[in-house]
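For reference, the sequence and a predicted model appear below.
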Amino acid sequence: MFVVTLTYVADLAQVDDALPDHIAWLDRQYADGVFAASGPRIPRVGGVILARDLTREDLDRRLAADPFHQRGIAEYAVTEFAPSRAAEGLEPLLPRP
């Protein structure tokens, strides 16, 4: 599993202009089953994505296709971790046997 932290490097007007394309990109990642959760950081300085069931290389390829990346709006920090426990109801986040 990966935690991706996005940090905006452009003003919010540029973020807002690219947001519909970014959301469409997110929708494709969810449809592929590789994104488990996403949302804005608070305060609104970027976002967070939980990704799973893919390699780091595949994740990097997908992030490169994000309109925020392509337009130079966000920078990405990726942390890989191996979840070993999850709260009740969140068990699907654990590795599949």
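Thanks, I have it. What you see is a predicted model, and the numbers here were worked out from it, not measured in a lab.

Please count neighbours and contacts with C-alpha atoms only from this point.
Fine.

Which secondary structure elements does the helix or strand containing residue 69 sit against?
Using DSSP states H and E, residue 69 falls within helix 67-70. Applying 3 or more Cα pairs under 8 Å, 6 or more residues apart in numbering; DSSP states H and E, we find helix 67-70 packed against helix 12-31.

what comes up buried for the helix or strand following the helix it packs on?
For helix 12-31, the succeeding helix or strand toward the C-terminus, using DSSP H and E, is strand 35-40. Within strand 35-40, the residues that count as buried by 16 or more other Cα atoms under 10 Å are 35-36, 38.

ok, structure two:
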Amino acid sequence: MKHFIVEINYLVPLERIQSSVPAHRAYLQLGYEAGLLLCSGPKVPATGGFMLARAASLEALQAFFAEDPFSTEALASFRFSEFDPVKRQGFAEHWFSER
């Protein structure tokens, strides 16, 4: 598995984002259930968000997020940065080492 930081940047005013947050979070739950996501949350101040993700490939992760309501409604842009998590907390070892 490859590991990624996913950065979301809002393209529309926060008021418009807020109406789609429930659908966005429901969609993210699918990623949690599939083992793609470890954590997610909004930036402070609320200009977007960050997620820690994993997938077999960048293309697979991009395909998942292409169906996110923030993407399908053109509310946000997504940036994917692959990284190699060589050091981590022991409690998360299973998530990082699972193949």
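Received it, and whenever you're ready, just let me know what you need. Since the model is a prediction, treat every value here as computed from it, not as a measurement.

who does the next helix or strand after the helix holding residue 69 of the first structure touch, helix- and strand-wise?
Toward the C-terminal end, the helix or strand that comes next after helix 67-70 of the first structure (DSSP H and E) is strand 74-80. Contacts defined by 3+ Cα pairs under 8 Å, 6+ apart place strand 74-80 of the first structure against strand 2-8.

returning to what we had before: output the buried residues of strand 35-40 of the first structure as a markdown table; include the columns distance to residue 93 of the first structure.
A markdown table is the format used below for these (distance: Cα to Cα, whole Å):
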| residue | distance to residue 93 of the first structure |
| --- | --- |
| 35 | 10 |
| 36 | 7 |
| 38 | 13 |
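
Looking at the residues you listed, which one is closest to residue 61 of the first structure?
Distance to residue 61 of the first structure across these (Cα to Cα) is lowest for residue 35, with 13.9 Å.

Residue in the second structure paired with that closest one?
Structural alignment (TM-score structural alignment) places residue 35 of the first structure against residue 37 in the second structure.

Give me the neighbour count for the closest residue to that match other than its chain neighbours.
Nearest residue to residue 37 of the second structure, sequence neighbours excluded (Cα to Cα, 6 or more residues apart in numbering): residue 53, at 4.4 Å. Counted with other Cα atoms under 10 Å, residues neighbouring residue 53 of the second structure total 24.

From residue 21 of the second structure, how far off is residue 53 of the second structure?
Noted for residue 53 of the second structure: a distance of 19 Å to residue 21 of the second structure, by Cα to Cα, to the nearest Å.

and what of residue 72 of the second structure?
Between residue 72 of the second structure and residue 21 of the second structure the computed distance is 13 Å (Cα to Cα).

who touches the spatially most central residue of the first structure in this structure?
Within the first structure, one residue has its C-alpha closest to the average C-alpha position: by Cα atoms, centre = their mean, that is residue 49, at 2.9 Å. Neighbouring residues of residue 49 of the first structure by Cα atoms under 8 Å, 6 or more residues apart in numbering: 2-5, 35-39.

returning to that earlier point: please, which helix or strand holds the residue nearest to residue 37 of the second structure?
Short version, using DSSP H and E: residue 53 of the second structure is in strand 48-55.
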